[in-house]
Structures are given as structure tokens and as C-alpha cells.
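J.: Mind folding the following:
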Amino acid sequence: MHVHSKWLTPVRVVPLAFLAAITIGTALLALPVSTTGQGSGGLLPALFTSVSAVCVTGLATVDTATFWSPTGQAIILALIQVGGFGIMTLATVLLLVVGRNLGVRTGLVAQAETHAVDLGDVRAVVRRLAVIVVTCEAVIIAMILPRFRLAYDDDLPTAAWHAVFHAISAFNNAGFALYSDSLVGFVADPWVMLPLCAAVIVGGLGFPVISEIVRTSRQRWSVHSRVTVYGTIVLLIIGIGGFALAEWRNPDTIANLSTGGKVVASITGGVMPRTAGFNSVDYAAVTPENLMLTNVLMFIGGGSAGTAGGVKVGTFVLLAVVIWSELRGEQSVSVAGRTMPSSLQRQALTVALLAVAAVLAGTMALLITTDFTFEPLLFESISAFATVGLSTGITPDLPPDGQVVLIVLMFIGRVGIVTVGAALALSHRRRRYSLPEERIIVG
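T.: Predicted coordinates for the structure are as follows:
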């Protein structure tokens, strides 16, 4: 059957591709062979886990370590890899599509400025992406495998499985773990936690940025790469420092650890909201100020065209610069010596406000359908929408209606941001007239 090419727009293809992957994952996880108990584990746990894995979130209503069989865990890992790699591929290809729709001359300018996105060969881009993904995951596996074998696991096959699962989960910012308490048992172990943190950071930068870092010198980085890298560094410093200040003397989290253990735990606490979802402390026991900081970091997320969620670092930095420029009374907004077009500013504002609306709507729906208080429900909503996976522990206790709310938030947060971004970039319409200006009162 012939499908008209105009129908296959990014706005339609991306959601349909994710829906297909989620449907297949749900069917496989609903099979009796996927669970450790007798018979099927039920449709809702299978659907929730499939959405969480494909959307690389990490939230779970059942214990991944005990509820799912080795077959089920392997299916989850495959869904994480497909979701993470597919997201990066789709987002990168969408950048190419956007470049082509800007016209040949503008496309060549965009190619010269980014140094990373080849506007003429999609297959070459995807091939480079696959090499980056496999290489990064293999390096992380090689780093943590000896530690698992020597310190935690009795045999090499078990250690290898744990290393592979957690390395892939970390690089794809998924946050699924094969331990009932996530990574709490490794809270002070730098040989496991630091490589996983590195995988989260690299995976969250985004393919265009990774490609530029590998292929070009820092002096030739595009504005996007500079904003993403430097913005990520600043947010990591804030996250790590804020976690340490908030939890250093908290006896329910890291106060009883050694100084080195506290440092490792603080690094993990600052990195994972970027949006990995592994937790090495109990987030139900963290201080209120740390919970608030984590909410902000989760909402911002990581880099565009990567495995991280949130509204993205570039969006946050651009809006911050817009505010700063307005306070200074400047007529234009510039970043790294380049003027940001007004259309881009409107796109960033649209993405951010739609994200706020989605989180507030999700939180309100959870307040209506559950008996939990506002603070943990807001944390859960942001974690689901930003596809983080951190939780205060209430996810398994949510009623079916509440779990469906999180499913919708995870899907919108992962698919919606990419889709809305593509739709906004592709919907340039030139108005052939201008209306008279008039001001309203602001503030």
C-alpha cells in the first residue's frame, strides 16, 4: 500500500514509532515467561514497564529484580536500547529534516555552523551514532565488570549481565536497576558509581554535541554545543554542591558515610537528576530543600537529540539569556557572539510553558486520583514527564488511575518534546501583512 510522503511527517512518525515499540514491549512482558511467578504478571504492569523502558524513564510499579524473570529483564534492556538509540536517531534525523526544509543556502550555513550534522547523508549520521552508542556502552561495561566480579558477584556470567544491564541503562539515562533498592548498596563505591555517572552525562549531552567533541576542537564548537556543554557543567556543579550541602549532615541519607563516601554520594545525587533515575539514597528521606533542587534539575534535563529528558539545557539557557537581556534593556538576544532569532525564543518559551502545563495537569490528576500529598506527587509528576525515574517510593502504591497518569506523562515527556520541537521548527509561515501595534500591561 502506498503511503503519501506528506503524511509521514515527523509530527506523526515519532509518536507512532514509539507507540509501536511500546505495544510490542507490552505484549512480550505480558507473557508468562517474562515473570517469575505463575502465569502472566498482568497487563498494567507490563504496559507501565514497557512505557518506562521505551521512554527511558526508570519508574516502576513492580520490583525489576524480583518480579521479572531473566527473560523479562532482557526484554526491558532491549526496550531501553531501542528507546534510547531510537530517540537519538529520530531526533538527529529530525534535525536533518529541519535543515533541508530551511532551504539549500540556509542548510549549508547550518551545516557550517554545527560541524556535526551532515545534511546530505542520513545513513552516515545514523551509522556514526551507532558507533558512538556501542563504543560508549562498551567502555562503561569494561570499567564496571571487574568491580562487579571481584566485589559483588560470585561468577563471571552474573557479573557480566549486571555490568551490561547497568551500563546500557545508564548511557540511555533509563535508571532501571537489577537491585530492589536501585543502587543504594553502591552508594559509596566509586568504582561503580563514577563510571555510571560518566555514562549518564555523556548520554545526556546529545549526539550532535558528542560528535563535535570527538571530531572538532573546542574553538570550532557550534553555539549549541557550547551552550549544552557549559550549561551541563554549571548544572552539575549546582546539583552536586546542592546535594552535598543539603544531605551532608542528614543521618537518614549520607551523614554516616565516610568523607569519600559522602563525596561519591553527592556526585551521584547531582548527576542522576539529569535524567537517569538511579538512586543511591532513599529520596523519601532527603531534605525538603534537596527535593526542591532535584525537581528543578529534573525539569531542566539534559541535552537535545540525546537520551535525557526534560525541557533541555539549551531551552533553559536561552530563556535565562532572554530574561537577562530584557532586564538589561537590550534590543536583541545573543549567545556566544551569535544573535538568537525571535522565532527561536518563542519556540523555547512554548516548550517550557507546555512542559509546565503538563506537569501541573499531571499533578492535579494525581491529587484527584490518590490520597498522597502534593509534594511527593509533584516530584513523581516531574520525574515521569522529564523521564528521570527518581521516586520517593510511592509509584508502586499508586492506584491504576494514578499509574495511567504517569504513563501519559512519560509518553508526552519523551515523545511530545521532540514532536513539538520539530513541529515548531517546520511550521514557518510568512505573513504578508502586519497588524497595528498596541501594548498590554505586563506585570
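J.: going forward, measure contacts and count neighbours with C-alpha atoms only.
T.: Will do.
J.: Going by residue numbers, what spans are helices in the stretch 1-150 of the chain?
T.: 10-29, 43-54, 64-67, 70-101, 104-114, 122-147 (DSSP state H, counting those that start in this stretch).
J.: I'd like the structure of this one too, to check against the first:
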Amino acid sequence: MTRSGSILLDRFHHPAQVVVAGFGLAVAVGTLLLSLPIATTTGESAPFLTALFTVTSAVCVTGLLLVDTSAHWSVFGEVVIALLMQVGGLGVMTLGTVFTLLVSKRLGVRARMLAQMETKTLSLADVRRIVARVVVFSLVCEAVAAVVLTARFAAGYGEPIGRAVYLGVFHSVSAFNNGGFALWSDSLMRFVGDPWICLTIAVAVIVGGLGFPVVFELMRSWRRPRRWSILTRITLATTVGLLIFGTVAFIAAEWSNPRTLGPLDDAGKWLAAFFTAVMPRSGGFNTLDLAHLYPSSWLVTDLLMFVGGGSAGTAGGIKVTTFGLFAFIVWAELRGEPRVNIGHRRLPEGAQRQVVAVMALGAGIVVVSTYLLLVITPHSLDQVLFEVISAFGTVGISTGITAELGTAGHVMMVVLMFIGRIGPLTLGSALALKERSRRYELPEERVIIG
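T.: The predicted structure is shown next:
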């Protein structure tokens, strides 16, 4: 292991602390790079808060913006943003593990623990193999998406081959890592009726957001669904259910809206509604002007953003697994069952507590942040709630008020994006000085609930 890696591990003893420190270091280095004059189109240094906000949005694969990416940042700045999205998507600890393997050809126990926390693998012995597969799979997916996008930009829109390749690679990295950065001021609104662009981006977002454990299990056992784990079953079922729910909800609410789906033909409406349902899982792109959605559609989007994507993937939110397991926990409680059973398996009590903790922490963070932003900004509740959940869920879509939140609001959004990428439980355990184990049990007492 490198000397700097050893120092980092010695300073922070809990793996969660190193994950937080690693992402913090990536944000610091990225902010320094985007603060250089070469990073802007004007040749002048970007304001510190603008650079910090943009870097945090890239590392945390969010996509919220204070400035127009293509107009404000130079090619150097755009490349830095793309690299930061790649780092954020794969995870600082995953990349660090790969570098350690390349340098020393061996992996210590503590480094395995760090990679295990980032990739959510269940066995320390499997971490080396899993990390390599994560990197290869990510690069292959991005390459496939880049080829399709490059061909479409060149053949369909007359872009020179060099520019088409640049656009294809940038947006494939942004899509697979759920980054949400686009090189047009209107995101992807100009491509609202183009299935080649929209479906390629949507598929990349979905695959990246499923989570690597689910993807790898599907690759191994896609013909034998009965052998799928609880994680895979719940992730797929919840993902498909939310995509169908979101698409139908947007179709029902926005079909005749003259400023969203109204002007499109029937096929275009379904394509735009599906794309709009995919993006809240943490994609961050948009082909419709979200500021003109009806309030009912904003509420649906809030729900989809809060849930997010799969565990150990590039998406944010509380995760579809948490949402699905919470539904099973509630159902078991309503039926008066002492255990939570899913299929032919029983959910451990520790996992149940984690699910409830993630739900509670996530909701608490959103509520407190929304209240504070309502106090310091003049915007309405539905707009502020939308922005807060978008930041916490590392989604990146906006009603258009992000740049108007003021300095205090922008600092709050930076903190929200960081917390959303790290995760409430990871951040909480990183702040704890040490884990405490109770060596005795207290007498039990029943409490009236409700």
C-alpha cells in the first residue's frame, strides 16, 4: 500500500471515516482544479463557491448547476468534471483499491474493508475480484453508450467526428455514473423526440443505478430467477414498479399540458414521460422544462428522487432496496407477524433496523433542510422541497431556482449533496468516535404505540 494510503488509514480507523475523507479529498482537489484560470472560457478564475458547488455536484454525481457548463467551463474544465463524475461513480475507495493492486499486487485486510464498504460486497475475500469487475463493467457500458451517442451525433446532427466523439464520451460517462451534466444549456430538451439519444441515456442511467451486486448476479443467473437473492428480487421489482408508476403518472398529469407533453405526438409523449420517470432515480437529465410541470408531477418526482436507485450503484436516494424492504416490514407489522419473511428467506433484525434508520434519517434531513431553505429564500414550498430532495438524492434536476438560493442556500446544497452521496448511515458512523457493544440486557417493558 502507498505511504499516503497508510497515513490515511492510520488517521481514520473506521472504514466509513476513510470513505468520507476520500470523497472530501476528491472535492478539495477538484475545487482547486476548477479554480484555475484555464478551467473557464474567459480565462479568469472561477469564484470559489461556484467551483466548490460544481465539483461537489460532479463528485457526488448530482448535476445541479450554478452556471452553464458549456458556456462557463473550458474544455479543460469539462474534462475535469467528467473525470470527477467517473471518480464519484466508481467510488474513491474502489479506485484507490485498484491503484493499490496495480502498485503492490497485494491487498491488505483494512483496504479490503474499505473497498467492501464502497462496493457493498459481502465477503472480504471477494473484494479484489469484485472491484476489478466493477471497473471493467463500468468502462464497457460507458464505451457502448459512447459509440451509440457518437454515431447519432455525427450522422443525425452533422457534428464533426471529433466533436461527436467528445460529446458521446462525456454524456456516456455522465449518464452511466448518474452525473446529470450536459453540454447544452437546456440539458437534453432539444432531443426530446429522439429515441436514439433518449433511450441510450435512459438505459445507461438504469444500468448504472441498478447496483453492481444486482448486475453481476443477473449476469450469472439471469436464466434462473428462482435462485436470485432478496437484494436482486427487490431491486428489480421495485425499479420496474417505480418506472411504470412514474411513466403512467406523468402521462396522466401532463398529456395535455401545453408546456410539457402537449405539443408532442403520441409516441413522443410516451418517450418523454418514460425519460422523465427514469431521471429522478438519479439521472439528472431532462427533456422537458421541469419548471412547467404541474404540482402533481412535482410530487411524483419528489417521491422518485427520494427513493433513488439500487444499492452499490451510481444512483443516490435512500435506495430502492430500502424502500422495498420497508414495505415488507410495514406489511409484516400490519399482519402481526413477529418476523419479516421475503419469499423463502427471513430478513435479519439488524437489516430491519438499518432500513428504518435510513428512512428516518433521510426524511429528517429533507424536512430540516427544506425548513431552513424556506426561511432564508423567498421560494415556495414545492420548489424548495424539489431542490432539497434533488440534492439529497444526488439527482440534479431542478425547477430552475438553484442559482437563486443565495450563498447560504448554496452552501446548504453542497452539504446535502455530500451527505446524499456518502449516505446517512455511513456519515453517521464516520462521525462516531468508536463503536460500543452492550455487555448486558435491560428488562423489557411494553410501551403504547399510536
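J.: Could I get the TM-score for this pair?
T.: The TM-score (TM-score structural alignment, normalised by the length of the first structure) is 0.91; 429 aligned residues with a Cα RMSD of 2.6 Å.
J.: before we move on, the earlier item: go through the helices of the stretch 1-150 of the first structure and pick out the most buried.
T.: Among the helices of the stretch 1-150 of the first structure, judged by mean count of other Cα atoms under 10 Å, the one packed with the most neighbours on average is helix 43-54 (a mean of 25).
J.: what's it packed up against?
T.: If you count contacts as 3 or more Cα pairs under 8 Å, 6 or more residues apart in numbering; DSSP states H and E, helix 43-54 of the first structure packs onto helix 10-29, helix 70-101, helix 400-411.
J.: how about a markdown table for these, with distance to Ala355 of the first structure added?
T.: Shown next, in a markdown table, are those (distance: least, Cα to Cα, whole Å):
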| stretch | distance to Ala355 of the first structure |
| --- | --- |
| helix 10-29 | 17 |
| helix 70-101 | 18 |
| helix 400-411 | 10 |
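J.: Of these, which is nearest Thr135 of the first structure?
T.: helix 70-101 (12.9 Å; Cα to Cα).
J.: Dump the helices of the stretch 1-150 of the first structure to CSV, plus distance to Ile168 of the first structure.
T.: Output for those, formatted as CSV (distance: least, Cα to Cα, whole Å):
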stretch, distance to Ile168 of the first structure
helix 10-29, 17
helix 43-54, 12
helix 64-67, 15
helix 70-101, 7
helix 104-114, 28
helix 122-147, 6
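J.: Go through the ones you listed and name the closest to Phe385 of the first structure.
T.: For these, proximity to Phe385 of the first structure was assessed by Cα to Cα; helix 43-54 is nearest, at 10.7 Å.
J.: how much does the closest one stray from the second structure?
T.: Superposing on the second structure and averaging over aligned pairs (mean Cα distance after the TM-score superposition for the first structure), helix 43-54 of the first structure comes out at 0.4 Å.
J.: how about that helix, aligned to which bit of the second structure?
T.: Using TM-score structural alignment, helix 43-54 of the first structure corresponds to residues 48-59 of the second structure.
J.: In space, what's closest to Met413 of the second structure - neighbours in sequence excluded?
T.: Ala391 (6.2 Å; Cα to Cα, 6 or more residues apart in numbering).
J.: Out of the helices of the stretch 1-150 of the first structure, the one nearest Arg430 of the first structure is which?
T.: Among these, if distance is taken as Cα to Cα, the winner is helix 70-101, at 14.1 Å.
J.: how big is the angle separating the closest one from helix 10-29?
T.: Angle between the axes of helix 70-101 of the first structure and helix 10-29 is 170 degrees (criterion: axes from the mean of the first three to the mean of the last three Cα atoms, to 10 degrees).
J.: Okay, angle between helix 70-101 of the first structure and helix 104-114 too, please.
T.: 130 degrees.
J.: What is helix 70-101 of the first structure packed up against?
T.: helix 10-29, helix 43-54, helix 104-114, helix 122-147, helix 156-171, helix 207-215, helix 417-426.
J.: The ones you listed: which one's closest to Ala255 of the first structure?
T.: helix 122-147 (25.0 Å).
J.: where's the aligned partner of Thr228 of the first structure in the second structure relative to Ala357 of the second structure, distance?
T.: In the second structure, Thr228 of the first structure lines up with Thr235, judged by TM-score structural alignment. Distance check for Thr235 of the second structure against Ala357 of the second structure: by Cα to Cα, to the nearest Å, it reads 19 Å.
J.: the more surrounded of the two?
T.: Thr235 (25 against 15; other Cα atoms under 10 Å).
J.: can I assume that one sits in a helix?
T.: Yes - counting by DSSP: H, G, I helix; E, B strand; the rest coil, Thr235 of the second structure is found in a helix.
J.: In three-state terms, label the residue opposite Asn178 of the second structure in the first structure once aligned for me.
T.: Counting by TM-score structural alignment, Asn178 of the second structure corresponds to Asn173 in the first structure. With three-state DSSP as the basis, Asn173 of the first structure sits in coil.
J.: ok, the closest residue to Asn173 of the first structure other than its chain neighbours - contacts?
T.: Spatially, and ignoring its direct neighbours in sequence, Asn173 of the first structure is nearest to Ala276 (4.0 Å; Cα to Cα, 6+ apart). Residues near Ala276 of the first structure by Cα atoms under 8 Å, 6 or more residues apart in numbering: 57-58, 170, 172-175, 200, 308, 388-390.
J.: My reading is that Ala276 of the first structure lies in a strand. Confirm?
T.: No - counting by three-state DSSP, Ala276 of the first structure is not found in a strand; it is coil.
J.: just to revisit the earlier point, okay, the match of Asn178 of the second structure and Val227 of the first structure: tell me how far apart.
T.: Note on Asn173 of the first structure: its distance to Val227 of the first structure, by Cα to Cα, is 20 Å.
J.: Give me the more crowded residue out of these two.
T.: Asn173 (38 against 22).
J.: can you pull the contacts of the more buried one?
T.: Taking Cα under 8 Å, 6+ apart, one finds 56-57, 84, 200, 203-204, 275-277, 307-308, 388 in contact with Asn173 of the first structure.
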